[in-house]
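Peer 1: okay, sequence plus prediction incoming.
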Amino acid sequence: MSAVERDGRVLRCRISTGRHGALDGELMREVTGALTALAGQDPADPDGVGAVLVHGDGENFCTGGNVRDFAAAQDRGAFVHEVAEIFHGLQRPLVNSPVPTVAAVRGWAAGAGMSVALACDLAVGGSSTRMRPAYPGIGFSPDGGMTWMLPRLVGAARARRILLTDEVLDAGTLAELGLLTEVVDDDAVADAAGALADRLAQGPTAALGRIRGLLGRTWESKLDSQLDAEADSIATCAAGPEGVEGLAAFGEKRRPHFH
């Protein structure tokens, strides 16, 4: 079973394997290659990818790396460092994706699985969905950008509490914090996340990519530079085919057809 599949304009990426949802090196490499290739995609290509859907194939989204492999390694430090580098190779193009990303978070997203979920733009979970840093439980510090993303999403104080106490976050808390976009029945997670990804994929791909870019730079930008970037971006959108179609649809009182 391939880790990467096309479903219309949605790129479906499986990042874990087995009932417990363990990360797998070969899966990560395959997904990394597919996500990296998106950087060179023409957003105006009607046959291009319009959204990414990240999912597992078992009862859980992803519970992180194989702890038994960590324990069995002759040089544990070197082994874990190599695994982290492979994982970070996946996280970089996921965070910097030119198209929206959606996570189908069924069951547990723990350790590296929580980092993957945080890296996605939107996440759909079920009533039994749980997230937990999990790293302190085995005497590790986080990887996958968790210490960078979590404080930006929930605030520094809450991030300290979650990470230092290894807090288990249930579906209601995750929704309250904005870490889950939508909570549905457990059996409906895959369909709901797929529908959300498909809806995004039918939207204005170039404009959504520019929105992601603007949001990504906001923490490092001053207001003046952000305003300049917004002016450049909206002007580019207005002059492009998506802006032409959007304005025409508005004038004709119909839904726009971007693809």
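Peer 2: Now that the structure is in, tell me what you want to look at. Residues are numbered from 1 along each chain as shown.

Peer 1: please make it C-alpha for all contacts and neighbour counts, starting now.
Peer 2: Noted.

Peer 1: this protein: strands as residue ranges?
Peer 2: 4-7, 10-14, 16-17, 22-23, 51-55, 101-105, 108-110, 122-126, 130-132, 169-170, 182-184 (DSSP state E).

Peer 1: next, the one to line up against it:
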Amino acid sequence: MPLLIDDADGVRTITLNRPESFNSFTVEMKEGLLTALHEAGQDPAVRALVLTGAGKAFCAGQDLKEHIALLEADDPAPLETVRKHYNPMLRALTGLPKPVIAAVNGMAAGAGASLAYACDLRIAAESAKFLMAFANVGLTADSGASWTLPRLIGYGRAMELMLLAQPVTAPEAKELGMVNRVVPDGEALTAAQELAARMAAGPTTAYAKLKEAMLIAAGSDLEAALEAEARTQAEAGQTTDHREAVAAFVAKRKPTFTGT
């Protein structure tokens, strides 16, 4: 199975499961991940999501063996995969109304690195590396990296990583702002799941509204951002969780959130 799915404590963990190919993307895996993201977004029992990879890698990007076989057969599919697979996948991921945490357990290259950048938070193992490998195979950026990476580390550094296609170690990625936390090898998934469980017990509707406002503001002017804040704040203010949080504050007790 190219994907493994596990649920615990309101957290769904999706594991890219092609370790013999460093979890590189085949058509089957791309379509499976897109379906899994939609299902996680629609399932009220899922209140946070973790993405990780099986074995030694997070995701090595596009499976080039499948890619070259299709190219040599003059199949148009490789040239359509960005619009057909990667773009919908990244829209589903960034628009998911729940916190998404990447547990980067090893190499994240090309579309695999882009997948991590599109998550809300990233926890990386100490030996993990990130590589914008597109230029090395004569391609340009895809999977949203031209949009997400500059917003994480700045335009100039993102351009350098794109053009020079040099790997970035996990400690360097932390310094750049590419990842939020670096943990010892073997602990990335556990750390991500613990953080996700904490967020799953939080005001998840508010998290969804916060993500929506941030996403709108990232591509809008100040007026549009202010309007998005006003709308999403009004919507969050009508939730049971907001009333519970205010009541708990006044009563000096810990709130119990239900995500509603």
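Peer 2: All right, it came through fine. Computed from a predicted structure; not experimentally measured.

Peer 1: need the TM-score between these chains.
Peer 2: Here the TM-score for the pair of chains, by TM-score structural alignment, normalised by the length of the first structure, is 0.91; 254 aligned residues with a C-alpha RMSD of 1.9 Å.

Peer 1: one step back: adding mean neighbour count and distance to M146 of the first structure, write the strands of the first structure out as TSV.
Peer 2: Below are those laid out as TSV (neighbours: other C-alpha atoms under 10 Å; distance: least, C-alpha to C-alpha, whole Å):
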stretch	mean neighbour count	distance to M146 of the first structure
strand 4-7	15	24
strand 10-14	25	20
strand 16-17	24	18
strand 22-23	24	16
strand 51-55	28	17
strand 101-105	29	16
strand 108-110	26	11
strand 122-126	26	16
strand 130-132	24	11
strand 169-170	18	15
strand 182-184	19	21
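
Peer 1: would you list those in CSV and tack on distance to H259 of the first structure?
Peer 2: Shown next, in CSV, are the strands of the first structure (distance: least, C-alpha to C-alpha, whole Å):
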stretch, distance to H259 of the first structure
strand 4-7, 15
strand 10-14, 13
strand 16-17, 31
strand 22-23, 34
strand 51-55, 13
strand 101-105, 18
strand 108-110, 34
strand 122-126, 22
strand 130-132, 36
strand 169-170, 38
strand 182-184, 26
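
Peer 1: quick one: closest of those strands to A72 of the first structure.
Peer 2: In this view, these are compared for proximity to A72 of the first structure by C-alpha to C-alpha, and strand 22-23 is the closest at 16.3 Å.

Peer 1: which strands and helices sit next to that closest one?
Peer 2: strand 16-17 (3 or more C-alpha pairs under 8 Å, 6 or more residues apart in numbering; DSSP states H and E).

Peer 1: what number of residues lie near R161 of the first structure?
Peer 2: Using other C-alpha atoms under 10 Å, R161 of the first structure has 11 neighbouring residues.

Peer 1: ok, it touching E167?
Peer 2: Yes: with contact defined as C-alpha atoms under 8 Å, R161 of the first structure and E167 form a contacting pair (7.4 Å).

Peer 1: check contacts around the nearest residue to M162 of the second structure once chain neighbours are set aside.
Peer 2: The shortest distance from M162 of the second structure to any non-neighbouring residue, by C-alpha to C-alpha, 6 or more residues apart in numbering, is to M132 (5.5 Å). Shown in contact with M132 of the second structure (C-alpha atoms under 8 Å, 6 or more residues apart in numbering): A109, G110, A113, L161, M162, A165, Q166, P167.

Peer 1: also C59 of the second structure?
Peer 2: 16, 22-25, 53, 106-109, 111-113.

Peer 1: roughly how far does it sit from L37 of the second structure?
Peer 2: 16 Å (C-alpha to C-alpha, to the nearest Å).

Peer 1: same check, this time on H85 of the second structure
Peer 2: For H85 of the second structure relative to L37 of the second structure (C-alpha to C-alpha), the value is 12 Å.

Peer 1: repeat that for A102 of the second structure.
Peer 2: 13 Å.

Peer 1: again with A247 of the second structure
Peer 2: Applying C-alpha to C-alpha to A247 of the second structure and L37 of the second structure gives a distance of 34 Å.

Peer 1: looking at the two, which one has more neighbours?
Peer 2: Per other C-alpha under 10 Å, whichever of A247 of the second structure and L37 has more neighbours is L37, with 19 against 14.

Peer 1: show me what contacts the corresponding residue of the first structure for the more buried one?
Peer 2: Aligned by TM-score structural alignment, L37 of the second structure pairs with L35 of the first structure. Contact analysis of L35 of the first structure by C-alpha under 8 Å, 6+ apart lists L90, P93, L94, S97.

Peer 1: same question, F134 of the second structure
Peer 2: G110, T140, A141, M162, A165.

Peer 1: the third one matches what in the first structure?
Peer 2: With TM-score structural alignment as the matching criterion, the partner of A141 of the second structure in the first structure is P142.

Peer 1: how about that match, nearest residue that isn't a chain neighbour?
Peer 2: Y135 (5.8 Å).

Peer 1: likewise T232 of the second structure?
Peer 2: Using C-alpha to C-alpha, 6+ apart, the closest residue to T232 of the second structure is K209 (5.5 Å).

Peer 1: wait, that neighbour touches G237, no?
Peer 2: No: under the criterion of C-alpha under 8 Å, K209 of the second structure makes no contact with G237, lying 10.4 Å away.

Peer 1: more neighbours: those two, which one.
Peer 2: K209 (21 against 13).
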